[in-house]
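Participant: Prediction below, plus the sequence it came from.
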Amino acid sequence: MPVNILYAATPGKWETYQPTLTKALQATGLDFDLRNEFDPEAVDYIVYASNSPLQDFTPYKNLKAVLNLWAGVEGIVGNKSLTVPLARMVDKGMTSGMVEWVTGHTLRHHLGMDRHILAKPGEWHPVAPPLARNRRVTVLGLGALGSACATTLASLGFDVAGWSRSAKSIPGVTCHHGPEGLRAALEHGEITILLMPNTPETENTLNAETIAMLPRGAIILNPGRGPLIDDAALLSALDTGQVGHATLDVFRVEPLPADHAYWTHPKVTVTPHIASETRPDTASEVIAENIRRGEAGEPFLHLVDRTRGY
């Protein structure tokens, strides 16, 4: 009997994922049937994204696992009809994209590139930036993406601190954890990067109180999740100079409304949720490996802890 796999992910992406998933599944040696329509009771695995029309998993009586195509699972983790294992996406292509975006914007602000790129004729600023070892960077969130970014920045010589909910150990990175460690991490962050999941506990991690803990003039980079920041508090801190600049890739409402204050604020850079995305070829390999594991009776990779929400 073949393994029946339902693609129920991002609408309109079936034609993109069908060939890459097929190739990756063929490489496992499994006998499989991959479709975007199935009798629910015949389905063994679902390749999923939370913008799918499929929201009720009750009819899928023989379902073994749901394999998310996105790193974020906030759109599905609370679905009470889903009782089987849920795996989030940890994809080397997505990780590479995030590392490149974070490194690029960290270097942009560290080196003061805007001053020279935007200089008017005759403006001459012959002041060299400090070396990376003299720049303090903080990464909030030390999951797969945060750890990769922190490691890369440390390898470039930056003085990197990280913060996570539970204790972590990363070579070259000073790791803090828990509520008591957050202040130390924030006080370190001349450049502060947000890479936490979106959960009730992480919403508004940067608010008026915590923004005040940052060094004056700190740079904020948010390629993680929009709700991690209290927008009103950030705008106020930008106006007072407590925050020197914010480069934001994610927002509470996307696309960011044209009348939002971020678009016109002189100390804000908006990028349109492009820091990283799931790459079909490498993501398909992760999906195929998890299905192989499920059929072999091996533990699934990247399982979501429902109690934590990620």
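Facilitator: It's in. Numbering: from 1, shown residues only.

Participant: going forward, measure contacts and count neighbours with C-alpha atoms only.
Facilitator: Will do.

Participant: so who does the most centrally placed residue in the chain touch?
Facilitator: Centroid-nearest residue in the chain: residue 224, 4.4 Å away (criterion: C-alpha atoms, centre = their mean). If you count contacts by C-alpha atoms under 8 Å, 6 or more residues apart in numbering, residue 224 has them with 194, 195, 196, 197, 249, 250.

Participant: Next up, a structure to set beside the first:
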Amino acid sequence: MASASAQLHQAPPGAPSVAGPGQVLLHCNWLNKQLWFDQLTAAGMPVAWPEDIRDWSSIQYAVGWNFTPEVLAKMPGLRAIASLGAGVDHAMRPGLIPPGVEILRIVDPLMAQRMATWVMWAVVNFQRKMDLYARAQAERRWDKTIENLKPWDNGEVRVGIMGYGVMGQAAAGLLRAAGYDVAAWARSPHDSADIKVFSGRESLRSFVERTDVLVCLLPLTAETEGIISAQLLTWLPRGAGVVNAARGKHLDEAALLAAIDSGHVAGAVLDVFATEPLPADSPLWAHPKIRITPHVSSITDVPNAVAQITENYQRLVAGEPLLRVANKSVGY
């Protein structure tokens, strides 16, 4: 007898039909996982939770996040994995994905806009010393000396964005439109008529040395893991700020704490962490110069993502080339 959840896997009356081989695995433990299931089902995809898969060998398309080797080993016919988010580092661990299996990204302008807005807030928070104003409010203290009656104007703030992909370009565009002095760093050369884009490891130090607010939006790869190291933090001008909305493993958290406590780095705004959820005993929580958000800088827009995931499923069934395929050789 089919389980109650298996009965939900049938597309509702009137849903568009997507003829395809077997079920589509939905592998997700997010808080909104039922929303993903419902919207993918409404789009006509025959999604099923792992416990409701009838024939693992028939699965050619899987959707999800943080697949395990054990789950992947059950699907010998797998041809493509659709990520539920813009990042694909969860699927790029060495040896995880079998050869010949494509990894599909989500590319969403709305997600980029959300990220750009969060980055703008983080820069302004640091620039205008909003944490100090919040503390003064909590103490019922009317304090106009926090900025010494002379705000640090936008054109005086040198923002450096690490990563110049979709997210990085959106953040750079918004900051530049507001008058900030913006530069970017990428692993490979980029053409930009609007800002200077440093590229390659040989230019990383020069990029960091001209940066008052360092923003990390890099993809996580073997080359970028740990890139915000103790050494890199010493290259920042004294009093600079650090913003990380990429992946927690980009940042040496202990080195950041030491740099802040020494006075070299003035503060940080962090959205991502090496361990998530951030453990309750982490010293980051209570540090007065660190602002924390719980990995919410750019939440995936479910309807847009579902449309892209469904489109690629239809292309797979029709034998057409897949879109937004990640490059395994570079890790994103």
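Facilitator: Received the coordinates, thanks. Predicted model, so just to flag it, every value in this text is computed and none were measured.

Participant: any idea how far the residue of the first structure most remote from its centre is from residue 116 of the first structure?
Facilitator: For the first structure, the largest distance from the centre (C-alpha atoms, centre = their mean) belongs to residue 122, which lies 41.0 Å off. Distance, residue 122 of the first structure to residue 116 of the first structure, by C-alpha to C-alpha, to the nearest Å: 11 Å.

Participant: Give me the aligned partner of residue 178 of the first structure over in the second structure.
Facilitator: When the second structure is aligned by TM-score structural alignment, residue 178 of the first structure is paired with residue 200.

Participant: Any idea how many residues pack against its match?
Facilitator: For residue 200 of the second structure, the neighbour count with other C-alpha atoms under 10 Å is 11.

Participant: Skip the chain neighbours and tell me the closest residue to it.
Facilitator: Computed as C-alpha to C-alpha, 6 or more residues apart in numbering, the closest residue to residue 200 of the second structure that is not its neighbour in sequence is residue 187, at 4.7 Å.

Participant: surely the one you found meets residue 197?
Facilitator: No - in this structure residue 187 of the second structure lies outside contact range of residue 197 using C-alpha atoms under 8 Å: 10.1 Å.

Participant: More neighbours: which of the two?
Facilitator: Shown here are residue 187 of the second structure and residue 197; by other C-alpha under 10 Å, residue 197 has more neighbours (23 against 19).

Participant: Tell me the counterpart of residue 44 of the first structure in the second structure.
Facilitator: In the second structure, the residue paired with residue 44 of the first structure is residue 60, using TM-score structural alignment.

Participant: With residue 66 of the first structure instead?
Facilitator: Per TM-score structural alignment, residue 66 of the first structure is aligned with residue 81.

Participant: Confirm its match sits in a strand?
Facilitator: Yes - with DSSP: H, G, I helix; E, B strand; the rest coil as the criterion, residue 81 of the second structure is located in a strand.

Participant: Enumerate every residue touching it.
Facilitator: 61, 62, 63, 64, 101, 102, 103, 104.

Participant: quick one: which two of the residues you listed are the most distant?
Facilitator: Across the contacts of residue 81 of the second structure, no pair lies farther apart than 64 and 101, at 14.2 Å, counting by C-alpha to C-alpha.

Participant: Tell me which of those two has more neighbours.
Facilitator: Counted by other C-alpha under 10 Å, residue 64 of the second structure and residue 101 do not tie: residue 64 has more neighbours, with 20 against 14.

Participant: For that one, which residues are in contact?
Facilitator: 25, 26, 27, 28, 81, 82, 83, 84.
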